[in-house]
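Student: Sequence plus predicted model, see below.
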Amino acid sequence: MAKLQIVVLVLLSLHVASSSKLVCHMTNWAQYRPDAGKFTPENIDPFLCTHIIYNLATITSVNQVDTTEWNDEALYAQLNNLKNSNPALKTLLSVGGTVKGVSPFIAMVAKPETRAVFIKSAIGFLRTHHFDGLNVDWEYPGHNGSPLEDKTRFTLLLAELASAFEKEAREERKTRLMLSVNAAGVPATVNTAYEVDKISAYLDFINVMTYDYHGHWEKVTGHNSPLYRSAADHADSELSIDSALSRWLDLGAPAEKLLLGFPTYGRTNRLTTGANGLGAPSNGPAEAGPYTRTEGFWAYYEICDFINTAEVSWISEQEVPYATYGSAWVGYDNKRSFSSKVQMLNNRNLGGAHVWTLDLDDFSGSFCSDGAHPLVNHLRNSMGFAPKPTTTPRPTTTRDPIADFCRGRPDGLYANAADKTTYFQCFKGNTYLQRCQSGLIYWDSCKCCNWP
């Protein structure tokens, strides 16, 4: 057998097999979580995602973009310094939220003059802090106190932003700023909030928020991010990823601009009877997690602790898991459900995925015994991205059957029949041997490492 050689991967840009974007959100409030839950841009692997969106900036009463935290500008610098390590990384600033419970977009979009002030401010702010684009997070035009006319005004705002970004890039001889939105994942909301065919023309990508479909606000259990509807799901039958994507596509959104949302958190319920399956009676949330400290909401790393003692079940109709222990119930995502969602993403030829959020995955690897960022790394590999820059041993001669394994195969993950504790990652015909965590074996059904 030919001698193993060390191959150093120096990747100046990230390429994918079928989707071009893996967009990851981070939040500036994650810095206030205690101990191992604290997250800042210093915790980010610059090669994990293609784009990172910083959440959240706001709009002042005089229609100017502004910070929301005392140290935002320092955190902006930390984030954008990651581009020194990975020049291909793109960063965007998300603007939105509420001011005294009301979206600041409502007043800003009302007149052409106020929109113009905002747009000029946005361009200056993004350039000053070295962002590559703007993410508009308005939840939602025509809802929550926003008049129905804002559906049209939202289109005007995006058209004017896109035009101004083009003009500024041309006049200043700079790369054009990108423009994206966080958009509704509920079909009924999509209908009333957006002129989908029109706004799609102005956007580089659309982050469809395919999560928060169910939670403790309901009287029965329901999954946070189901792939399909279930006969046991008594609520709105359109509350699923499949229904949301169908609505966006039916209304004229180009598939290549739609990004499917992948949550790294779960929603909890408090069970009230002996029943504990989907649609079981519940009343309010389980106890808040020790790090996120938010009712009805657990980070994936908090869920890892919970499932060590909980009963874990799989909802076959919706291709997602849930877990119960005592009266606590949580619907969440794992590697298996991420794999199912990647399959839908590929089947619909979508432009990629967006993750809410980096700081809710086990970013340090301290909780789940599965390495840092187990969910996002699995998503990245499943989508067919190149291996991250590393020094990796692999056979290099065509006579070696392992080295030849990926010749002619599509990019992706494959079982190694000779050793279940390892698996192959194929990229552009090259074979990379990856190893599972101690005690785990590779399961091709979920494209992940799990217990035997």
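Tutor: Done, it's in.

Student: from here on, contacts and neighbour counts on C-alpha atoms
Tutor: Will do.

Student: mind listing the helices in the stretch 1-150 of the chain by residue range?
Tutor: Using DSSP state H, counting those that start in this stretch, the helices found in the stretch 1-150 of the chain span residues 72-81, 105-108, 112-128, 150-172.

Student: possible to save the ones you listed as CSV with mean neighbour count and distance to residue 350?
Tutor: Output for those, formatted as CSV (neighbours: other CA atoms under 10 Å; distance: least, CA to CA, whole Å):
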stretch, mean neighbour count, distance to residue 350
helix 72-81, 17, 27
helix 105-108, 22, 28
helix 112-128, 17, 28
helix 150-172, 18, 22
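
Student: Output the ones you listed in JSON lines; the columns should cover distance to residue 5.
Tutor: Shown next, in JSON lines, are these (distance: least, CA to CA, whole Å):
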{"stretch": "helix 72-81", "distance to residue 5": "33"}
{"stretch": "helix 105-108", "distance to residue 5": "57"}
{"stretch": "helix 112-128", "distance to residue 5": "44"}
{"stretch": "helix 150-172", "distance to residue 5": "46"}
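
Student: Residue 24: which of the ones you listed is closest?
Tutor: Residue 24 lies closest, by CA to CA, to one member of the helices of the stretch 1-150 of the chain: helix 72-81, at 12.4 Å.

Student: who touches that closest one?
Tutor: Defining contact as CA atoms under 8 Å, 6 or more residues apart in numbering, one finds that helix 72-81 is touched by 28, 40, 41, 42, 54, 67, 91, 129, 130, 131.

Student: quick one: which of those residues has the most company?
Tutor: Ranked by the number of neighbours (other CA atoms under 10 Å), the contacts of helix 72-81 place residue 91 first, at 27 neighbours.

Student: What residue, apart from its backbone neighbours, is nearest that one spatially?
Tutor: residue 52 (4.9 Å; CA to CA, 6 or more residues apart in numbering).

Student: who are the neighbours in contact with that neighbour?
Tutor: 23, 24, 25, 26, 89, 90, 91, 92.

Student: The first one against residue 354, yeah?
Tutor: Yes: the pair residue 23 and residue 354 passes the contact test of CA atoms under 8 Å, sitting 4.4 Å apart.

Student: Please compare the first structure with the one that follows:
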Amino acid sequence: MAVIRGGYWRSSEANNFPPESIQTGYFTHLFYATVAIDEIDARTYQIRLSNIDQTWIGTFTPKILQKKADVKCILSIGEDTVAGRTTLSNMISTPDGRKSFIIDSISKAREHGYHGLDLYWKYPATANEFDMPNLWLLFKEWNNSLKEEHNRTGNPKLSLSTIVYFAPKFFPADDKKAYPFKSIMDNVDFVNLVCYDYYGSQDVEVTAEHALLYDQHDKKSTHYGISSWIDDAGVPEGKLVMGLPLYGRRWELVDQNEHGIGAPATGVGPMDYSDILKFNRGHHADVHVVNDKTVSTYLYAGQDWIGYDSKSSIKGKVQYAKDHALGGYFFWALGMDKEYKLPQQGSFTYTYINNALLIDIN
């Protein structure tokens, strides 16, 4: 498997950022994000296409391949809402539900020319204690169906991936749920880790980096999550793909003279990287790169404080992925960095075969 340089494109942003706007040269894999699951009844689950999806799901792959013929286009399925997570939980809870979904997902991928399928269920946080055992079954049955379809039709096998929480076990510590590690190792081609959103305005009343690589005081960090997937869950490095955000988080300082990481503040919300650049230019903000302890960046101007990834911290994270022989990285989400300042920092030169590192020509 070649190293992944991925990006998620959101169909909800199609009017402002259509697929032809993507600079495909920076990517090996592009994900159509996302289509939802429709719970028709207790046994029947199929992909639900919104009006937007009906317009774009069939044109995404042709438009991408016109620009770069070797990009893999992946259909990402799921919905990060309470209702969406409940539907996913219901779907995986019965053999008929899983079978109905699997058959329809393969059919939709083939109909619209995709090269793989991706389960988008970042936070399996329903109260159902059987979610993780049922997810184990879904991955197994899904992979078996993909193999069977490949053998029966002679078409190239569709890849199977999933976007998951940054660590294999959930926080807080009293949450006993953990991902089905063995099924992921056996059935999923690669795992996209959500290595961001560690902190937000709902979490703490101080400034915080939401995607820091290292944290000397807390386990909510990319290094901790990746190490846990490798050391505790036993998932090979080559299957792990590091998530990189194309947005930051904004805070309002209590005292503009106290402006470091951890300064008292009120959270405001997310901010696209393109808007961060515009803010910086308009306010002549003070920018601080903290590559020695966290591998992150923040800026402040007056009472405004924004924690984010700059070109420097993205470069540091990509180097970390190379140094630890990871399967690659992906960006969430395309269109948030319209000038492609951050994807320009990514590069890989080694190749995996059967999840084993083959060669590094750097």
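Tutor: Structure received. Only a predicted model underlies this, so the values are computations on that prediction, with no experimental measurement involved.

Student: Contact partners for the counterpart of residue 260 of the first structure in the second structure?
Tutor: Residue 260 of the first structure maps onto residue 242 in the second structure, with residues paired by TM-score structural alignment. Neighbouring residues of residue 242 of the second structure by CA under 8 Å, 6+ apart: 192, 193, 194, 195, 321, 326, 328, 329, 330.

Student: Distance to residue 82 of the second structure for those - can I get that in TSV?
Tutor: Formatted as TSV, the contacts of residue 242 of the second structure follow (distance: CA to CA, whole Å):
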residue	distance to residue 82 of the second structure
192	21
193	20
194	18
195	21
321	32
326	31
328	30
329	27
330	25
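
Student: taking those residues one by one, which sit in strands?
Tutor: Filtering the contacts of residue 242 of the second structure for membership in strands, criterion DSSP state E, returns 192, 193, 194, 328, 329, 330.

Student: Over in the first structure, tell me which residue corresponds to the last one.
Tutor: Under the alignment (TM-score structural alignment), residue 330 of the second structure pairs with residue 354 in the first structure.

Student: Run through the residues that contact its match.
Tutor: Counting by CA under 8 Å, 6+ apart, residue 354 of the first structure touches 21, 22, 23, 24, 25, 207, 259, 260, 261, 262.

Student: So it versus residue 21 of the first structure, what's the distance?
Tutor: 8 Å (CA to CA, to the nearest Å).

Student: list the residues that contact both of those two?
Tutor: residue 259.

Student: What helix or strand is the equivalent of residue 227 of the second structure over in the first structure located in?
Tutor: Under the alignment (TM-score structural alignment), residue 227 of the second structure pairs with residue 246 of the first structure. Element membership for residue 246 of the first structure, per DSSP states H and E: helix 241-250.

Student: Pull out the buried residues from that helix.
Tutor: 241, 242, 243, 244, 245, 247, 248 (16 or more other CA atoms under 10 Å).

Student: closest to residue 329 of the first structure among those residues?
Tutor: Set against residue 329 of the first structure, the nearest of the buried residues of helix 241-250 of the first structure by CA to CA is residue 241 (21.3 Å).

Student: Look up how far residue 188 of the first structure lies from that closest one.
Tutor: Here the criterion is CA to CA. By it, residue 241 of the first structure lies 13 Å from residue 188 of the first structure.

Student: preserved in the second structure, out of the contacts of residue 354 of the first structure?
Tutor: Among those, the ones still in contact in the second structure (both residues aligned by TM-score structural alignment, their matches' CA atoms under 8 Å) are 21, 22, 23, 24, 25, 207, 259, 260, 261, 262.

Student: Next, check those residues against the strands and list the overlap.
Tutor: Filtering these for strands - DSSP E - leaves 21, 22, 23, 24, 25, 207, 259, 260, 261, 262.

Student: The first one: neighbouring residues, count only.
Tutor: So that's residue 21 of the first structure. 25.

Student: Once you drop chain neighbours, what's closest to it?
Tutor: Spatial nearest neighbour of residue 21 of the first structure, excluding adjacent residues (CA to CA, 6+ apart): residue 352 at 4.7 Å.

Student: The last one now?
Tutor: Of all residues beyond its chain neighbours, the one nearest residue 262 of the first structure is residue 355 (4.8 Å), with distances taken as CA to CA, 6+ apart.

Student: what range in the second structure does the longest strand along the first structure sit on?
Tutor: If you go by DSSP E, the first structure has its longest strand at strand 51-59. Under TM-score structural alignment, strand 51-59 of the first structure corresponds to residues 29-37 of the second structure.

Student: With the first structure overlaid, report how far the matching stretch is off on average.
Tutor: In the superposition with the first structure, the average deviation recorded for stretch 29-37 of the second structure is 0.5 Å (mean CA distance after the TM-score superposition for the first structure).

Student: Kindly state the distance between the middle of that stretch and the middle of its chain.
Tutor: Centre-to-centre, stretch 29-37 of the second structure and its host chain are 11 Å apart (CA atoms, centre = their mean, to the nearest Å).

Student: next one: stretch 343-357 of the first structure
Tutor: With CA atoms, centre = their mean, you get 9 Å for stretch 343-357 of the first structure.

Student: And it, what's buried?
Tutor: Buried residues in stretch 343-357 of the first structure (16+ other CA under 10 Å): 344, 345, 349, 350, 351, 352, 353, 354, 355, 356, 357.

Student: Isn't the fourth one up against residue 253?
Tutor: In this case it means residue 350 of the first structure. No: contact criterion CA under 8 Å: residue 350 of the first structure and residue 253 do not qualify, at 10.5 Å.

Student: What residues does the spatially most central residue of the first structure make contact with?
Tutor: Compute the mean C-alpha point of the first structure, and by CA atoms, centre = their mean the closest residue is residue 355, 1.0 Å away. Applying CA under 8 Å, 6+ apart to residue 355 of the first structure gives the contacts 22, 23, 24, 25, 261, 262, 263, 264, 376.

Student: again, 6 Å this time
Tutor: Applying CA atoms under 6 Å, 6 or more residues apart in numbering to residue 355 of the first structure gives the contacts 24, 261, 262, 263.

Student: and of these, the nearest to residue 329 of the first structure?
Tutor: Of the contacts of residue 355 of the first structure, the one sitting nearest to residue 329 of the first structure (CA to CA) turns out to be residue 263, at 17.1 Å.

Student: any idea how far the closest one lies from residue 241 of the first structure?
Tutor: 12 Å.

Student: Name the SS class of residue 189 of the first structure, please.
Tutor: The three-state label given to residue 189 of the first structure by DSSP: H, G, I helix; E, B strand; the rest coil is helix.

Student: Counterpart of it over in the second structure?
Tutor: Per TM-score structural alignment, residue 189 of the first structure is aligned with residue 170.
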